[in-house]
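[1] The following comprises the amino acid sequence and a computationally predicted model.
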Amino acid sequence: MPSSERTPVSPGGQLYVVATPIGNLDDLTERARQVLAKADLVAAEDTRHSGRLLNHLGLNKQMLALHDHNERARVSQILDALSQGQSVALVSDAGTPLISDPGYILVREARAAGYPVSPIPGACALVAALSAAGLPTDQFLFAGFLPAKRVGRKTALESFKHQPATLVFYESPHRIADFMEDLIDVLGADRECVLGRELTKAFETFYAGPAGELLSELKADPHGSKGEFVVMIRGWEGEQGAEASVDADKLLAMLVKELPVKKAARIVADVCGLGKNELYQRALEMKEG
């Protein structure tokens, strides 16, 4: 039975996925305050960090640590709380849980068990950064943190090289310079980028321009290696998929009227980056047609 058709095991048990501020505490929504105030249990990525937020709100709550290393072990404990009719609030250190933060396993298991899961929307670093970046947002691809080691990071960037959507990544301050160097090696120094640093905090900064210039700007800025980063990269603007195929057909149709099939196929393959054998067969069909 689809999860949307299941009856909750206990009518009172509910899991709330609560977005918390990414810097400025005033960004916590009133609804999030109310949910945290009523929650029987708060599952937090770091109980010390989230404890400070609860103290700021004047709340004294039962807390449970739920992070990348213990999430599977904690799920049964939280499901037990839900089975007793308790409300559980899931929070991460900052922003919206599950967005490059723990919680996926818990949410999936809670839904599979028939408990309602309600999102309490609020701050999210990637959305905040995109809204102020001035890059296309009709399509974007969020990939979170790339591998920490250079080989893995370059391999990942290579896979996004011809992605037309705006690319969005998170990066830590001590790796941002290495990230930009790899970005330049793989995507080129001229690829337009926007970096958002310390979003919503006192030293919020946006760097915008070609990747090569941004790397120099970061190195010249004494604060350039401080604070968490959102890295946004303009997507590839070359021909893609079906459009390239249509253009190839048009060009091929023109050339086979004037040139030998093999030569026409080779020229189109070079121009459009397509396979010569496939183009040769298509050219033969055009010639015969």
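    Happy to help now that I have it. Residues are numbered from 1 along each chain as shown.
[2] going forward, measure contacts between C-alpha atoms and count neighbours the same way
    Will do.
[3] Tell me which helix or strand residue 168 sits in.
    strand 166-171 (DSSP states H and E).
[4] How about residues contacting that strand?
    126, 135-137, 139-146, 179, 228-235 (Cα atoms under 8 Å, 6 or more residues apart in numbering).
[5] With stretch 247-258 instead?
    Residues contacting stretch 247-258 (Cα under 8 Å, 6+ apart): 264-265, 268, 272, 283, 286-287.
[6] Please enumerate the strands of this structure.
    All strands of the chain, identified by DSSP state E, fall at 14-18, 41-44, 63-65, 87-91, 117-120, 140-145, 166-171, 192-197, 205-210, 229-233.
[7] Just give me how far the third one sits from the chain centre.
    The one in question is strand 63-65. 26 Å (Cα atoms, centre = their mean, to the nearest Å).
[8] Now for the contacts of stretch 247-258: which two are most distant?
    272 and 287 (19.9 Å; Cα to Cα).
[9] Counting neighbours, show which residues of the lengthiest helix in the chain come out buried.
    Ranked by number of residues, the top helix in the chain under DSSP state H is helix 241-255. Within helix 241-255, the residues that count as buried by 16 or more other Cα atoms under 10 Å are 244, 248-249, 251-253, 255.
[10] Use this one as the comparison:
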Amino acid sequence: MNQLKTGTLYIVPTPIGNLSDITNRALKILKDVDLIAAENIRHTNILLQNFNIKNQLILMNKDNEKTQSDNLINKLKQGNKIALVSNAGTPIINDPGSILIAKCYFFHIKIIPLPGPCAAITALSASGIKNNRFCYEGFLPSKKKTRCDLLFSLKEETRTIIFYESKYRILQSIRDIIEQIDKNRHIVIAREITKKWESIYGAKAHLMLKWLQEDKNRYRGELIIIIDGFKKPQKNNLSKKVFDTFLKVKNFLSLKQSVLLTSQIHKISKNILYQQVIKNKDDKII
């Protein structure tokens, strides 16, 4: 009850393209709160008008976030219920609001986050790339050196990597991925997720660049880059136990038969075993 008296801040995700993706719960909160803190009032008004919602809007963007957060905290202290929304998707992720959230915790003001749309997660789910471990890096830096330094630092990142990128820099960013990471690294470009011109396409980095260059329509709109994680080279060195078995069998069978039987006993690739046998034979190890 004490938390309710001090007001509540709701973090309300909004559609990233298709307005039908908004939840009933989100609509109810946008209707019932005392005011809505919006990153862009005009943009949010379009959403509210579509669902016949009338409510007070207050602007909170990256330019006025510090001062506006203090203003909103005062309203929350007075018992107001406030909804925080961004232009699209889940607030705070690359959008204003982190200062307000921190102040809410400081003043023990209740925060209620709603689940909802997120372009990065939506794209990842359809990418076909391993998604149980991933890192989200936000927008790629606009300056080439900073961008290249970041990409190089992620060259051996084993988790799937997610970036946002602008249509104005996408071609150069793909070139930088080729140069700093690997021309053969598999990447996916997701464009205009949930919108009319949505597309998702995957290819090796150098082939992706060629595909994009063939048609500028392929990189119009909002873009997400998903990069497959670094795969550590598999070692072909086999254990001493495998070679001991091979040597014992070799006393009775031909090289080919010994390799086949040893591979079956230890459940390993006969080709890898054969290559190692030949290599060790050349090196006079066996």
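    Alright, I've got the coordinates. For clarity, every value in this text was computed on a predicted model and none was experimentally measured.
[11] TM between them?
    The TM-score (TM-score structural alignment, normalised by the length of structure 2) is 0.79; 238 aligned residues with a Cα RMSD of 2.0 Å.
[12] picking up where we left off before, how about a markdown table for the buried residues of helix 241-255 of structure 1, with distance to residue 74 of structure 1 added?
    As requested, the buried residues of helix 241-255 of structure 1 are exported to a markdown table (distance: Cα to Cα, whole Å):
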| residue | distance to residue 74 of structure 1 |
| --- | --- |
| 244 | 50 |
| 248 | 55 |
| 249 | 57 |
| 251 | 60 |
| 252 | 60 |
| 253 | 63 |
| 255 | 65 |
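[13] Contacts only, for the aligned partner of residue 204 of structure 2 in structure 1.
    With TM-score structural alignment defining the correspondence, residue 204 of structure 2 maps onto residue 210 in structure 1. For residue 210 of structure 1, the contact set (Cα under 8 Å, 6+ apart) comprises 189-193.
[14] Give me the buried subset of the residues you listed.
    Of those, these count as buried by 16+ other Cα under 10 Å: 189, 191-193.
[15] Can you add distance to residue 74 of structure 1 and give those back as TSV?
    Output for those, formatted as TSV (distance: Cα to Cα, whole Å):
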residue	distance to residue 74 of structure 1
189	45
191	43
192	43
193	39
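[16] and residue 83 of structure 1, how many residues sit next to it?
    19 (other Cα atoms under 10 Å).
[17] got the contact list for the alignment partner in structure 2 of it?
    Per TM-score structural alignment, the equivalent position to residue 83 of structure 1 in structure 2 is residue 77. The neighbours of residue 77 of structure 2, taking Cα under 8 Å, 6+ apart as the test, are 5-7, 109.
[18] Let's see that with 6 Å instead.
    residue 6 (Cα atoms under 6 Å, 6 or more residues apart in numbering).
[19] ok, back up a step: I'd like the strands of structure 1 as JSON lines, with distance to residue 79 of structure 1 appended.
    Formatted as JSON lines, the strands of structure 1 follow (distance: least, Cα to Cα, whole Å):
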{"stretch": "strand 14-18", "distance to residue 79 of structure 1": "9"}
{"stretch": "strand 41-44", "distance to residue 79 of structure 1": "11"}
{"stretch": "strand 63-65", "distance to residue 79 of structure 1": "13"}
{"stretch": "strand 87-91", "distance to residue 79 of structure 1": "9"}
{"stretch": "strand 117-120", "distance to residue 79 of structure 1": "12"}
{"stretch": "strand 140-145", "distance to residue 79 of structure 1": "28"}
{"stretch": "strand 166-171", "distance to residue 79 of structure 1": "31"}
{"stretch": "strand 192-197", "distance to residue 79 of structure 1": "37"}
{"stretch": "strand 205-210", "distance to residue 79 of structure 1": "41"}
{"stretch": "strand 229-233", "distance to residue 79 of structure 1": "34"}
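[20] Relative to residue 184 of structure 1, which of those strands is closest?
    strand 205-210 (9.4 Å).
[21] Have a look at how far, on average, the closest one is from structure 2.
    Taken over the aligned residues, the distance from strand 205-210 of structure 1 to structure 2 averages 0.7 Å (mean Cα distance after the TM-score superposition for structure 1).
[22] and the angle for that strand with strand 229-233?
    20 degrees (axes from the mean of the first three to the mean of the last three Cα atoms, to 10 degrees).
[23] Give me the distance between the closest residue to residue 120 of structure 1 other than its chain neighbours and residue 49 of structure 1.
    Nearest in space to residue 120 of structure 1, with sequence neighbours left out and distances taken as Cα to Cα, 6 or more residues apart in numbering, is residue 18 at 4.8 Å. Between residue 18 of structure 1 and residue 49 of structure 1 the computed distance is 15 Å (Cα to Cα, to the nearest Å).
[24] quick one: the helices in the stretch 101-250 of structure 2?
    119-125, 144-153, 170-180, 205-213, 240-250 (DSSP state H, counting those that start in this stretch).
[25] contacting residues around the third one?
    To tie it back to what came earlier, the one meant is helix 170-180 of structure 2. 151-152, 205.
[26] now, among these, which is nearest to residue 55 of structure 2?
    Using Cα to Cα, the contacts of helix 170-180 of structure 2 come closest to residue 55 of structure 2 at residue 151, 43.7 Å.
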